[in-house]
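Trainee: with the sequence up front, the predicted model follows.
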Amino acid sequence: ESQILTHYPKDLETSRRITRQEARTHPDQEALVKLGGIAEELVEAIAMEARKSEYVDQKSGVSARMTITALENLVSAAERRALRHGESLTWVRMSDFWGVIPSITGKVELVYEGEQEGPFIVALNLIGKAVRNRFPSYFPAPESGRKPLGKGREEGADIPADYASVVDWFNSGHQLDLLYDLPETEYRKALDKVTGLSDLVSNYYPQVSPDEHYFLMEFVLHGLAEYSRLNKQILQHATVFGDLLSAMFQSDDSEDWEEEDEDDDF
């Protein structure tokens, strides 16, 4: 009797090179969509999280086919958005990772607990854990003052103690709705509303291009949400960021209303 053993890449960079080599992207896509290094790392990190998830059947494994299709779908999501608005060039956004979800649900076998949780929820959970895992490599983890190993940082640049100005903006009652299909100008305008967010990115990465700058701005919001500093809601057409405490109270209120409705039935 023969048994085939699945061998995973030893590190993220090796996995990333394999995915890049095997992914089938058309030259027209490559000319239209620019893919940053963090986005590629997140694709690989999702697979790594799946390979140790309690919801995923580890006997079936998580092969490179998942990351290959995930990268292809990520590029396709950005391409679709750009073509819809007649843009000749676009940069992959964190918002485009909605396109990766079918790659996860279609390539990952779940155990009973995962099926009970639901494939969509498991996919969101894996993406969230990947963001949390990679975030401290680029920015300080909100729970600590550790400095990241950010490329492009100027020597001697001040390190912000925390993310107070960004979190305070949301705590003061503001909410940010990032529609998945926002044109570039509106996308940037939406992120620029968040006080302190652009300055935070500029402090760590003063030399990056404007496209990558805005990717990092959105990346910070997702990172803060994964570290429970902001509330994040995944809707059908948008990701909504808001105040964590207010969201908790709203959740409690909605439960109270449900209980009252149940009482009214008797």
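Mentor: Looks like it came in fine. What you are looking at is a predicted structure, and each value in this text was computed from that prediction instead of being measured.
Trainee: could you use CA atoms for every contact and neighbour count after this?
Mentor: Noted.
Trainee: assumed D177 was part of a helix.
Mentor: No. D177: not assigned to a helix; according to DSSP: H, G, I helix; E, B strand; the rest coil it is strand.
Trainee: list the contacts for it?
Mentor: Counting by CA atoms under 8 Å, 6 or more residues apart in numbering, D177 touches A190, A238, T239, V240, F241.
Trainee: break down the stretch 151-266 of the chain into its helices, ranges please.
Mentor: Secondary structure of the stretch 151-266 of the chain, counting by DSSP state H, counting those that start in this stretch: helices at 164-171, 184-192, 197-204, 210-226, 244-264.
Trainee: look up how far L178 lies from the closest residue to F215 other than its chain neighbours.
Mentor: Closest residue to F215 apart from its sequence neighbours, by CA to CA, 6 or more residues apart in numbering: R93 at 5.6 Å. Noted for R93: a distance of 11 Å to L178, by CA to CA, to the nearest Å.
Trainee: between those two, which has more neighbouring residues?
Mentor: Set side by side, R93 and L178 show more neighbours around R93, with 25 against 18, by other CA atoms under 10 Å.
Trainee: was I right about that one contacting S76?
Mentor: No. Using CA atoms under 8 Å, R93 is not in contact with S76, being 11.9 Å away.
Trainee: about what we covered before: so which of the contacts of D177 is the most crowded?
Mentor: F241 (22 neighbours).
Trainee: contacting residues for that one?
Mentor: Q175, L176, D177, L221, L230, N231, K232, Q233 are the contacts of F241 under CA under 8 Å, 6+ apart.
Trainee: tell me if I'm right that T105 and I121 touch.
Mentor: No. Using CA under 8 Å, T105 makes no contact with I121, being 9.7 Å away.
Trainee: now H213, nearest residue through space, not along the chain?
Mentor: That would be V201: by CA to CA, 6+ apart, it lies 6.8 Å from H213.
Trainee: what about that neighbour, how many neighbours?
Mentor: Neighbours around V201, by other CA under 10 Å: 21.
Trainee: same check on V131?
Mentor: Neighbour count for V131, taken as other CA under 10 Å: 27.
Trainee: spit out the contact partners of the nearest residue to A23 once chain neighbours are set aside.
Mentor: Nearest residue to A23 in three dimensions, chain neighbours excluded: I68, at 5.1 Å (CA to CA, 6+ apart). When contacts are counted by CA under 8 Å, 6+ apart, I68 touches T19, R20, E22, A23.
Trainee: where do the strands sit along the stretch 1-150 of the chain?
Mentor: Taking DSSP state E, counting those that start in this stretch to define them, one finds strands in the stretch 1-150 of the chain at 33-34, 90-91.
Trainee: just the residues contacting the last one, thanks.
Mentor: Contacts with strand 90-91, where a contact means CA under 8 Å, 6+ apart, come from L32, V33, K34, L35, G36, A78, E79, A82, E184, D211, E212, F215.
Trainee: ok, second structure coming up, stack it against the first:
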Amino acid sequence: MTLSGSASPAPSAATVGELRASGHVQRTLREELRSNLLQRLAAGEDPWPGLHGLSDTVLPQFERAIIAGHDIVLLGERGQGKTRLLRTLVGLLDEWTPVIAGSELGEHPYEPITVTALRRAESMGDDLPIEWRHRSERYAEKLATPDTSVADLIGDVDPMKVAEGRSLGDPETIHYGLIPRSHRGIVAINELPDLAERIQVAMLNVMEERDIQIRGYIVRLPLDVLVVASANPEDYTNRGRIITPLKDRFGAEIRTHYPLALEDEIAVIRQEADLVATVPDVLVEILARFTRALRASSAVDQRSGVSARFSIAGAETIAAAALRRGTVHGEPAVARLVDVQTAVDVLGGKVEFETGEEGREAEILTHLLRTAVAETVRSRLRGIDFALLVDAIESGAMVTTGDHVTAREFLEGLPRIGESAIYDEICERLGATDDGERAGAIELALEGLYLARKIGKDTDGSEVIYG
């Protein structure tokens, strides 16, 4: 889901008078989110498109927090979809909402809150001009960094306005920060513990009293803003922490997780990966199993986690390897098992290993990849009788594959097994139709036989010989 989406035309009302005549009813931000969420749920619609594996755990908690009107902090390791979940909140906002034309804070025409807007509303009455703001403009996102300042989030005195002759205590001298500018909208702060503690202190009034303090004087603004944040739990001890008073002001603290089911892991890869070549489903399954094996391995630092970006980047790398190979040999770009190892070669740096595993990284990755391949072969090809194929290879037949062997050359080099339809059965199980997919399917079956110690395998550079 994009933040902008496809917008329908904005309503036509151009003044406060026309807005009143249209029957428009003002709602607070929390009422708006609650009402739209309940409406979606009652209609059986999915309020969270593109999120997989969270429907029975995280999303019910998230929905209850929205219905309760709570500010929310999501805790979880990297790559668990925290930011994506926060961004989907945009879809629960009204598509168009009226604001006072030219308002710095996007105030509702019925309820101006700044001095400037109050003066204009009083002097112009029903002729006060309004404009319509799309919901994509009501979501602001900030990546917390140690150099983030109070001025960035809350605001500061604008020296240029003071130089124009206004007094220092005049509210009109203030340059508002991100949170006040998100009035009647959602502000998301990613990696909240990275904010310096003094900056977190500056947020306390915003979170509870809904006013802001700048340079020693209080600006009373009844802000209507939903504050949501994300954090890695380990950040509490590694890089920083969320101070206790600020944690207390979040009404909901929700723990996220990686997809629990293999099908959800695969769905995430298919949804997010931008593939430049055909990657068969069986290879995506291997990559998903490989990622899940890394998350379960005692050799990997699980406090850091293995992000969904690992498997997504892996699928894109496999596709890129297939496109390169296909271009060199002048054949359609279809990924095969020979391309999967390329993902391991370049993605190892995305995994944090436990102390004491130095020097064993490649060995660990290779072992877990072989485990993923073996599990996939058992799952997909269970029940097929490979006896004739094994006998043919034991009788001296050899099958050569590798980066320099085309799909057609690989298929032509397979041992002939009389009237047996073993190759067709393998391809049917894996949904392989053209030469590239058929070569990949049979290559995977041969690797499965090798991992099951049914046949031998010799690797010489980029060439692999089963025999």
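Mentor: Yep, that arrived. In this text the structure is predicted, and so the values were computed from the model without any measurement.
Trainee: and the TM-score between them?
Mentor: The pair, once superposed, lands on a TM-score of 0.71 when counted by TM-score structural alignment, normalised by the length of structure 1; 214 aligned residues with a CA RMSD of 2.6 Å.
Trainee: which of the contacts of F241 of structure 1 map to contacts in structure 2?
Mentor: Retained in structure 2: Q175, L176, D177, L221, L230, N231, K232, Q233, out of these (criterion both residues aligned by TM-score structural alignment, their matches' CA atoms under 8 Å).
Trainee: so for the equivalent of the fourth one over in structure 2, what's the nearest residue that isn't a sequence neighbour?
Mentor: When you say that, I think you mean L221 of structure 1. By TM-score structural alignment, L221 of structure 1 lines up with L446 in structure 2. In space, L446 of structure 2 comes closest to Y466 once its chain neighbours are excluded; the distance is 7.4 Å by CA to CA, 6+ apart.
Trainee: need the counterpart of the one you found in structure 1.
Mentor: Checking TM-score structural alignment: Y466 of structure 2 goes with F241.
Trainee: ok, that match to R188 of structure 1 distance?
Mentor: On the measure of CA to CA, F241 of structure 1 and R188 of structure 1 end up 15 Å apart.
Trainee: before we move on, back to that, so for H7 of structure 1, which of the helices of the stretch 151-266 of structure 1 sits nearest?
Mentor: The closest of those to H7 of structure 1 is helix 210-226. By CA to CA, the value is 29.7 Å.
Trainee: for the closest one, name the packing helices and strands.
Mentor: strand 90-91, helix 119-134, helix 184-192, helix 197-204, strand 231-234 (3 or more CA pairs under 8 Å, 6 or more residues apart in numbering; DSSP states H and E).
Trainee: is it possible to get TSV of those that adds distance to A45 of structure 1?
Mentor: Output for these, formatted as TSV (distance: least, CA to CA, whole Å):
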stretch	distance to A45 of structure 1
strand 90-91	20
helix 119-134	5
helix 184-192	25
helix 197-204	22
strand 231-234	20
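Trainee: among those, which comes closest to D261 of structure 1?
Mentor: Of those, the one closest to D261 of structure 1 (CA to CA) turns out to be strand 231-234, at 24.7 Å.
Trainee: show me the contact partners of that closest one.
Mentor: The contact list for strand 231-234 of structure 1, computed with CA under 8 Å, 6+ apart, reads H222, A225, T239, V240, F241, G242, D243, L244, A247.
Trainee: try it again at 6 Å.
Mentor: The contact list for strand 231-234 of structure 1 (CA atoms under 6 Å, 6 or more residues apart in numbering) reads A225, T239, V240, F241, G242, D243, L244.
Trainee: ok, so of those, who is nearest E262 of structure 1?
Mentor: Relative to E262 of structure 1, the closest of the contacts of strand 231-234 of structure 1 is L244; by CA to CA it sits at 27.5 Å.
Trainee: surely that closest one meets L230?
Mentor: Yes. Contact criterion CA atoms under 6 Å: L244 of structure 1 and L230 qualify, at 4.9 Å.
Trainee: comparing the two, which residue is more hemmed in?
Mentor: For L244 of structure 1 and L230, the more surrounded residue by other CA under 10 Å is L230, and the numbers stand at 21 against 18.
Trainee: tell me the contacts of the aligned partner of that one in structure 2?
Mentor: Counting by TM-score structural alignment, L230 of structure 1 corresponds to I455 in structure 2. With contacts defined as CA under 6 Å, 6+ apart, the neighbours of I455 of structure 2 are L449.
Trainee: swap the cut-off to 7 Å and go again
Mentor: V390, L449, G467 (CA atoms under 7 Å, 6 or more residues apart in numbering).
Trainee: next one: V373 of structure 2
Mentor: With contact set as CA under 7 Å, 6+ apart, V373 of structure 2 has these partners: I286.
Trainee: cool, and the one 3 residues further on?
Mentor: By CA under 7 Å, 6+ apart, T376 of structure 2 lies in contact with I286.
Trainee: still on that earlier bit, look up how far A299 of structure 2 lies from the match of L230 of structure 1.
Mentor: Distance, I455 of structure 2 to A299 of structure 2, using CA to CA: 30 Å.
Trainee: cool, and Y258 of structure 2?
Mentor: Y258 of structure 2 sits at a distance of 18 Å from A299 of structure 2 (criterion: CA to CA).
Trainee: okay, those two: which has more neighbours?
Mentor: Neighbours per residue (other CA under 10 Å) separate Y258 of structure 2 from A299, with Y258 holding more: 22 against 18.
Trainee: which residue in structure 1 lines up with the more buried one?
Mentor: Alignment note (TM-score structural alignment): Y258 of structure 2 maps to Y8 of structure 1.
Trainee: which non-adjacent residue is nearest its match?
Mentor: Counting by CA to CA, 6+ apart, S63 is the residue found nearest to Y8 of structure 1 once chain neighbours are left out, at 7.5 Å.
Trainee: how about the one you found, what's its match in structure 2?
Mentor: Aligned partner of S63 of structure 1 by TM-score structural alignment: S307.
Trainee: what is the neighbour count of its match?
Mentor: S307 of structure 2 has 18 neighbouring residues, counting by other CA under 10 Å.
Trainee: please apply the same query to I286 of structure 2.
Mentor: I286 of structure 2 has 23 nearby residues by other CA under 10 Å.
Trainee: wait, doesn't it sit right on A374?
Mentor: No. I286 of structure 2 is beyond contact range of A374, at 8.9 Å (criterion: CA atoms under 7 Å).
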